[in-house]
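1. generate coordinates for the sequence data below:
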Amino acid sequence: MKPTNLQFFCPRWGSEGTGWETFFARLKAEGYNGMEWGVALDTPHAELDKIWDLAEQKRVAVILQHYDTVDADFNRHYDTYCRWLSMVKGYPAVKINSQTGRDIFTFDQNKALIEAATQFTVDTDIAVVHETHRHKFSFAAHIAKEFLQRIPHLRLTLDVSHWVCVAESYLEDQKETVALAIERADHLHARVGYPEGPQIPDPRVPEWDIALRHHLVWWDAVVARHRAQNKPLTVTPEFGPYPYMVELPFTRQPLTSQWEINAWMMRMLGERYR
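-> Take a look at the predicted model:
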C-alpha cells in the first residue's frame, strides 16, 4: 500500500530509447503515478501534443522538467528560458521542475529568471520548483541560502546529492541552510550522493548505507512537513544513466540497472512512509 500523500514519478531520463507506449505500460506496472519528463526547447509542438495526449489516455501524470538553457550570455539565456516557459504554457503539468540559471550569473540575474518562473505560475497556476543542481543558481548550499533568505516565495526541488558533492561533505556544518531548504521543498529527487560524487553506485548495498542514511534523514523531514500540513508530496527516484551510473571498463556495461534501482527506491520509500 502506498502512502496517500506521496506521489511517485518515473524519470524519462535513461529510458529515451524505449517507445512511449512501452514506457508508460512499464511505469504503470511498476506502480508509479506518473513521469518526470525533460523537454528540450527544440521539441516540436506536434510531438508534445502527441505524447501529452497519450499520457492522458494512459492516465500518466506529468511533471515537466526544464534543463537545457545553458547560455553564458545572460540576455540570451533569459530569452531562451522565457521561450521554454512559453512553449509549455498550454500543458497542464502537475508542476514544473526547473534547473534554473547559472552558477556564473549574479544574484540579480538569477533572481530575474526565478521571477520569470514566478510570473509563469501566476499566469497558469502551475507551480515551478527550482532544482538544487550543480551548474545552476542553486549549485551549493551556502550559495542557495542567500536566494532562500531574500526570495521568500522561492520553492525547491530538493536534490541534496548535488550539494553533498559540491561541499564534499554530508553538510554537517550547514544544518541551518539544509533546514531552510527542507522548509521550501515541494518536490524530491530521491538520488543519493556522496562527498566525491552526485550518485552512489547502488543504494541497496551495505557499502553505501551511510550515504543513504544521511539522505533519509533529510527526506524524512520533508515528508513530515508535508504530512503536518496535509499536502501531497511528489517524489522522483532519479538515479541516472551513464555518466551518473558507473560503467565497467571497456565493456560499457552499467554496474547495475538504473530502472531497478529507481523502482527499488520507490518501493523502499513507499514502505518507509506508509
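
2. contacts and neighbour counts: CA atoms only from here.
-> Will do.

3. secondary structure element holding Lys28?
-> Using DSSP states H and E, Lys28 maps to helix 20-30.

4. Ala221 too?
-> Assigned by DSSP H and E, Ala221 belongs to helix 209-228.

5. now do that helix: which elements does it pack against?
-> Packing partners of helix 209-228 (3 or more C-alpha pairs under 8 Å, 6 or more residues apart in numbering; DSSP states H and E): helix 175-184.

6. beyond the helix it packs on, next helix or strand please.
-> Criterion used, DSSP H and E; the element after helix 175-184 is strand 185-189.

7. just the angle between that next one and helix 209-228, please?
-> Orientation check (axes from the mean of the first three to the mean of the last three C-alpha atoms, to 10 degrees): strand 185-189 against helix 209-228 gives 140 degrees.

8. let's compare: structure for the following, please.
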Amino acid sequence: MKIPLTLVVFFFSFLGFSQQKQLEFYQTDWGRQISWDAFCEKTKAAGYDGIETWFPKNEESQTELKVALIKYGLKVGFLNGTNKSLPFEESLKKYTEHFKTLIAWKPAYINCHTGNDFFTFEQNKAFIEAANSIAKENNIPIYHETHRGRFSYNLPDTQNYLSAIPDLKLTLDISHWMVVHESLLQSQNEELEEIINRSHHIHARVGHAEGPQVNNPEAPEWKKAVDRHMNIWETVIRKQWQAKDVFTITTEFGPADYMPTLPYTQLPVADQWKANVYMMKLLKERFDLK
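-> Next up, the predicted model:
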C-alpha cells in the first residue's frame, strides 16, 4: 500500500523530532565576487553555520579562506568532482587524490559531482566506491549529489546504483530531476522512498518542469513547486533525524546565467543572495527553528 508523502511528514511531525534536533545551514559561494572575508562576514550575519565551496586554486586564496572561516566561526563543506574532460583512468586518479587535500581541512562534509552520464555503470561505480572507501578510512561524510551530467542524472538510474552499492549516500538536489523528468515527480513517491532513505544532505534549490531553478522562490506562481520541494525535504530531514541530531543543508540558488536573466542586458531577474536566505528562513520556519 502506498503511503502519501504528506502522511509521512505528519507522522514524523507528531513524534516531535524538531524539538530536539538541529539543522545546519551552509551558503554556497557560487558566483561570489567579493573577498573571502567579506563573504564570510555576510554569511555569518545572515545566520548561516558554514559555507559550501570548491577548494581554492591558489595558496593566497586558500589562506584567506582559512582565516575568514576561523574569524567568523564558520564551518566548511567542500565540493569534489569528476573531471569529465579527462579519460576515465586519469579522471578517477585526480578525483581520488583531491580528497587528500580536502580532508586535511577537516570539513563538515564533502559533496561530490560524481561520474559522467556517458561513463559505463562500472566506471561510475569505481568513482563512488573510491569515495566511500576514503570516507570510511577518514571518518568523514562524503556524499554524491543527484546532478545532471553525472551518474545520478535521473531517478531510475540512481536507483540502480543504490541497489548495487549499499553504502552509497546522496546529496539530494532534486531540482535537477524536476527538469530531467519534466514534472514535480508527483506520481513517483514510491520510487522516491529509497532516495529519501539514502539522502544525507540537501541542496535547497527549487526546480520546475522546464528548468532547474525557478526565477524567484517568493513569487506566488511558484508556490506549487516550492511546496513540493519542501515536502520532500522535510521527509528526508525527519527520516535522517531518527539516526543523527544534526542535518546539513546548502541553500544553492545560482547566479546569472543559472538565474534567469533579461535579454540584451543579461541582468538577473531576481537576487541570488536574497533567494538563498529566503530558503533558509522558510526551512527554519517549517521546523520552528530560530
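
9. fetch the TM-score of the aligned pair.
-> Overlay of the two chains. TM-score (TM-score structural alignment, normalised by the length of the first structure): 0.93; 270 aligned residues with a C-alpha RMSD of 1.7 Å.

10. now the helix holding Lys28 of the first structure on the second structure. Mean distance?
-> The superposed helix 20-30 of the first structure is, by mean C-alpha distance after the TM-score superposition for the first structure, a mean 0.7 Å from where its aligned residues fall in the second structure.

11. in the second structure, what stretch matches that helix?
-> Counting by TM-score structural alignment, helix 20-30 of the first structure falls onto residues 36-46 of the second structure.

12. and stretch 93-110 of the first structure, by the same measure?
-> Matched against the second structure by TM-score structural alignment, stretch 93-110 of the first structure falls on residues 107-124.

13. first vs last residue of the matching stretch, how far apart are they?
-> Taking C-alpha to C-alpha, to the nearest Å as the measure, stretch 107-124 of the second structure stretches 24 Å from start to finish.

14. hmm, who's touching the helix holding Ala221 of the first structure?
-> Defining contact as C-alpha atoms under 8 Å, 6 or more residues apart in numbering, one finds that helix 209-228 of the first structure is touched by 5, 160, 170, 182-183, 185, 188, 192-194, 200, 203, 232-233, 273.

15. one more time with 7 Å, if that's ok
-> With contact meaning C-alpha atoms under 7 Å, 6 or more residues apart in numbering, helix 209-228 of the first structure is reached by Ile182, Ala185, Val192, Gly193, Tyr194, Pro203, Pro232, Leu233.

16. quick check: the farthest pair among these?
-> With C-alpha to C-alpha as the measure, no two of the contacts of helix 209-228 of the first structure lie farther apart than Tyr194 and Pro232, at 28.0 Å.

17. okay, those two: which has more neighbours?
-> Each of Tyr194 of the first structure and Pro232 has its neighbours counted (other C-alpha atoms under 10 Å); Tyr194 has more, 25 against 16.

18. counterpart of Val226 of the second structure over in the first structure?
-> Here Val226 of the second structure is matched to Leu212 in the first structure, going by TM-score structural alignment.

19. report the contact partners of the alignment partner in the second structure of Val192 of the first structure.
-> The equivalent of Val192 of the first structure in the second structure is Val206 (alignment by TM-score structural alignment). For Val206 of the second structure, the contact set (C-alpha under 7 Å, 6+ apart) comprises Ser175, Pro212, Gln213, Val214, Ala225, Val226, His229.

20. neighbours of Phe239 of the first structure, how many?
-> 30.

21. same deal with Thr234 of the first structure?
-> Thr234 of the first structure, neighbours per other C-alpha under 10 Å, totals 21.

22. in what helix or strand does it lie?
-> Going by DSSP H and E, Thr234 of the first structure is part of strand 233-236.

23. how big's the offset between the next helix or strand after that strand and the second structure?
-> Using DSSP H and E, the helix or strand that follows strand 233-236 of the first structure towards the C-terminus is helix 258-272. Compared with the second structure after fitting, helix 258-272 of the first structure deviates on average by 0.6 Å (mean C-alpha distance after the TM-score superposition for the first structure).

24. all the strands of the stretch 1-150 of the second structure, in order from the start?
-> Applying DSSP state E, counting those that start in this stretch to the stretch 1-150 of the second structure gives strands spanning 22-28, 50-54, 75-81, 109-113, 142-145.

25. what stretch of the first structure does the next helix or strand after the last one fall on?
-> Once the chain leaves strand 142-145 of the second structure, the next helix or strand it forms, by DSSP H and E, is helix 155-164. Taking TM-score structural alignment as the measure, the first structure aligns residues 141-150 with helix 155-164 of the second structure.

26. got the contact list for that stretch?
-> With contact meaning C-alpha under 7 Å, 6+ apart, stretch 141-150 of the first structure is reached by Ser138, Leu154, Trp163, Thr177.

27. let me see the contact set for the last one.
-> Same thing as Thr177 of the first structure. By C-alpha under 7 Å, 6+ apart, Thr177 of the first structure lies in contact with Ala141, Lys145.

28. ditto for the second one
-> Contacts here follow C-alpha under 7 Å, 6+ apart; on that basis Leu154 of the first structure touches Leu148.

29. how far away is it from Lys111 of the first structure?
-> From Leu154 of the first structure over to Lys111 of the first structure (counting by C-alpha to C-alpha), the distance is 10 Å.

30. quick check: the gap between the residue nearest to Pro56 of the second structure when sequence neighbours are not counted and Asn215 of the second structure.
-> Spatial nearest neighbour of Pro56 of the second structure, chain neighbours left out: Gln62 (5.5 Å); criterion: C-alpha to C-alpha, 6 or more residues apart in numbering. Gln62 of the second structure sits 32 Å away from Asn215 of the second structure, going by C-alpha to C-alpha.
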